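J.: the sequence isn't on hand, but the structure is:
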């Protein structure tokens, strides 16, 4: 058996441990979920020790099922849900539950940040806008509400950092994760005194930032006993889930964009330089590729829009899927093929939980417009697929406006399983859409970093070239150019017409 690496993918709902060979093939894997806690309706917390126990459990399960020997594992890396933060003492023991990225308790702390540091300076230094999403307001909440915990905290760790510590005994973070805290200078690749000082957060309470793909340390004897892996196995700095997913589909040069559509959609465009949007419609973070950045756009309810149809209107398609023994989404997207491009005038805006990038309108809501008596459920289905694609195009146009070349979109996530939907995206974006063989692109990105960290490959782009396996390339259909150009403008006009409506007010 060839040399293998272990990629630990610590997501929002569970841990997946995957062993890869140098060709990007999965040799073994296991997954286990953990619970989130909700002390109040808008609060989301997790127990950090569960991240570790589930990591150990899945490592053991994967190795046992595939009869892997620890001798074959040459490196370990980690990828993770970003922004989630946990305070630990000097021995790495959590002092409270982790506050998860989804948590919305920190609106007041965001206001405090804006008063302490001009928002334009925050955006200029960190590449981010001030929002409860990021780590800094979570740390401030602990500082204000749980002062004893703040004072006792040796470090505030991200999920990646906590698992790296449990593996190696080292307090370290990577540039891509650090750049999602609202405390990191993305140009200097270091913690920002301009931000930390006014907020009263000592820099020594944060982990040492290192480049993704660099060796942090070796597997400790204690971690060796708990994981069953060989002591001293190199532990390699990984990266945030979205950056690793971009690497896992081969986004290692300008011109390539990663688009992940699951519940929502995350777009990441590779950039060799920091690019800041005067309108703050998109954000800029560090990539896991050295000396590179990613321009990010987040849309909240894209895949969710199709799930809404399935749950509320799709009983017919669900029944057909059950009879055929296939996924309901396959039947739903097949139905879209019965309707011509443009959905014969039906337009859908997929803003069921507000609008993310580029509009950032929390009051926006989902809309179907242009309905006539002759339209059918199939028109609604195709309108959803097209509406999501228009929303993605809206953000791609912002990236082009910032001077980012866009030659190809690499797709991942559940939506990428549908060739029909991806062809619609290629047609709407007027850009080739490429699907890859590996659905778990995030873990593959961490595996690429692990192989590079032990010099199996000379560079991260070389590793990606070897390990990322392309599935198919969908090119725009010339015949759809006129209709999608027209309907995209109608989509934008419809949003503008209803943008100021407050649907949720009495």
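T.: It's in. As the structure is a computational prediction, the values presented were derived from the model and not from experiment.

J.: okay, CA-based contacts and neighbour counts for the rest of this
T.: Noted.

J.: got a list of contacts for the top helix by length along the chain?
T.: Taking DSSP state H as the criterion, the chain has its longest helix at helix 377-401. Helix 377-401 has contacts (Cα atoms under 8 Å, 6 or more residues apart in numbering) with 265, 267, 269, 281, 295, 297, 299, 302, 305-306, 309, 332-333, 335-339, 342-344, 346-350, 357-358, 368, 405-406, 421, 424-425, 428-429, 488, 491.

J.: and the next helix or strand past that helix?
T.: Downstream of helix 377-401, the next assigned helix or strand under DSSP states H and E is strand 406-412.

J.: one more structure, for comparison:
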């Protein structure tokens, strides 16, 4: 496609806690941004769901309308839209894409028996992160709904379907499903599907993330405000968008993602290759995620979510000030955290409020404050939440890479990375310098990927030179490392002591 000075690109990032959109010019100028917060549902302990229609369609549509109307942008200027979203999830629908059940999210732990069965039968090391155990659970435990299921979606792919009617998934995201997909050949394992009771007819077409899959249809144009005929790109997961938004595009580079979930995804092939071709290695069960683009040495489901929980349950005063004066409740809590000492006078927070993902998978783990004393205040409690993410990263890296981690560059991204004190705490605990990318938004990366998909950009050169702001470097402070080393050793000991207590057997 021949570029014009008036051409614009749209990125939409559907997250666990909200939707973020960005409309960007070809030279990287952000002309419009919008965000809408949404919530999860928790029907039972260990269950986590999204409302498919509201969270994955109505909310993104509202964000797009808001950007177009408030910034007086002509939708005809938008040449392509690229979505990313939380992943992996199981969102079942009927033939027409109407939801028949809540979307079972990546953080849901209901399918533990199915998970154990699949791991034992196929000699894999899946966790309850992967989607296929949830699909098998649904078929077995919700047979009436399952009989009406003709499709199932992740967040970004549902948005694509509602825009243009194409039922697809992408070659990066599907690598995180587990068991039924052969990555090198980009094909389904029909024998495994048959053994698990999965009808191959309900499986989506698998395409590369940069594939143009269709155009915005008339009904979607009315509901989103986009122009009919706008190109729709296949999209991918939010981990990939966040990684690119920080400027990490090589195997030696990684992000520390300060999001609802906190994770440190380590790429196993360069990003440019992964966006265009199937992942070249198959799942063999030799280690977790061995058929997927990323390793997850550090992963916590409730890194940012624990902060939101704290804000909602103990931050009435801060939320009131935010409503009256516009000062973020999280910024106010950061100020409180500044007043608490390193290691919080012995207070340790175990952050596994929805189960543990790393360095060992334990869906029965839970959150805990250890060492709580009468002298502790909200400042100590909140700071301990921040420190837990640093301890989690260090613990994960040391367990996953006992001979030393391969990282040459670590970039802090995600909404929580805006917190200067949090970035410094994590850097001091891990001893790894972090680069902070101030405009590292998944929605902006999505807009750039829309441009790559339609031929405006050949690679990431323009992204790195024009679109992304220079990063701020955060270095570990030598005088703090020894202090935090004691806190870290305590964090590890507490994990080891609590581990058998979390096991229901």
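T.: That came through fine. Keep in mind it's a predicted model, so treat the numbers as computed, not measured.

J.: how big is the angle separating the longest helix of the first structure from strand 406-412?
T.: 130 degrees (axes from the mean of the first three to the mean of the last three Cα atoms, to 10 degrees).

J.: how close does helix 377-401 of the first structure sit to the second structure?
T.: For helix 377-401 of the first structure, the mean deviation from the second structure after alignment is 3.1 Å (mean Cα distance after the TM-score superposition for the first structure).

J.: please compute how far that helix lies from its chain's middle.
T.: A distance of 19 Å separates the centroid of the chain from that of helix 377-401 of the first structure, by Cα atoms, centre = their mean, to the nearest Å.

J.: try stretch 184-202 of the first structure
T.: When distances are taken as Cα atoms, centre = their mean, stretch 184-202 of the first structure is centred 23 Å away from the chain's centroid.

J.: so what's the residue count around residue 315 of the second structure?
T.: 18 (other Cα atoms under 10 Å).

J.: give the contact list for it.
T.: So residue 315 of the second structure contacts residue 329 (Cα under 8 Å, 6+ apart).

J.: and the nearest residue to residue 483 of the first structure once chain neighbours are set aside, how many neighbours?
T.: Nearest residue to residue 483 of the first structure, sequence neighbours excluded (Cα to Cα, 6 or more residues apart in numbering): residue 342, at 6.1 Å. Neighbour count for residue 342 of the first structure, taken as other Cα under 10 Å: 23.

J.: same question, the one 5 residues further on
T.: Under the neighbour criterion other Cα under 10 Å, residue 347 of the first structure is assigned a count of 26.

J.: and if you look at residue 190 of the second structure?
T.: 14.

J.: how much space between it and residue 470 of the second structure?
T.: Distance, residue 190 of the second structure to residue 470 of the second structure, by Cα to Cα, to the nearest Å: 48 Å.

J.: picking that back up, buried ones in the longest helix of the first structure, by neighbour count?
T.: Going by neighbour count (16 or more other Cα atoms under 10 Å), the buried part of helix 377-401 of the first structure is 378-396, 398-399.

J.: contacting residues for residue 78 of the second structure?
T.: Applying Cα under 8 Å, 6+ apart, we find residue 78 of the second structure in contact with 7, 8, 9, 10, 226, 227, 230.

J.: of those residues, closest to residue 442 of the second structure?
T.: Proximity of the contacts of residue 78 of the second structure to residue 442 of the second structure (Cα to Cα) peaks at residue 10, which lies at 11.4 Å.

J.: what about the alignment partner in the first structure of that closest one, how many residues close to it?
T.: With TM-score structural alignment as the criterion, residue 10 of the second structure lines up with residue 6 in the first structure. The tally of other residues near residue 6 of the first structure (other Cα under 10 Å) stands at 28.

J.: quick one: which helix or strand includes residue 6 of the first structure?
T.: Going by DSSP H and E, residue 6 of the first structure is in strand 4-10.

J.: repeat for residue 75 of the first structure
T.: Using DSSP H and E, residue 75 of the first structure falls in strand 73-80.

J.: from the contact counts, what lies against the very next helix or strand once past that strand?
T.: Downstream of strand 73-80 of the first structure, the next assigned helix or strand under DSSP H and E is strand 85-88. Here strand 85-88 of the first structure touches strand 98-99, helix 135-145, strand 155-158, going by 3 or more Cα pairs under 8 Å, 6 or more residues apart in numbering; DSSP states H and E.

J.: after superposition, how close is the helix or strand following the second one to the second structure?
T.: Past helix 135-145 of the first structure, further along toward the C-terminus, the next helix or strand under DSSP H and E is helix 147-152. With both structures laid over each other, helix 147-152 of the first structure and its partner residues in the second structure are 5.0 Å apart on average (mean Cα distance after the TM-score superposition for the first structure).

J.: how far away from the center of its chain is helix 147-152 of the first structure?
T.: Distance, stretch centre to chain centre, for helix 147-152 of the first structure: 30 Å (Cα atoms, centre = their mean).

J.: helices of the stretch 351-500 of the first structure, start to end?
T.: Using DSSP state H, counting those that start in this stretch, the helices found in the stretch 351-500 of the first structure span residues 377-401, 419-429, 441-453, 460-467, 481-498.

J.: and of those helices, who's closest to residue 240 of the first structure?
T.: helix 441-453 (8.7 Å).

J.: who does the closest one touch, helix- and strand-wise?
T.: Other helices and strands packing on helix 441-453 of the first structure, by 3+ Cα pairs under 8 Å, 6+ apart, are strand 4-10, strand 14-20, strand 73-80, strand 234-240, helix 241-248, helix 460-467.
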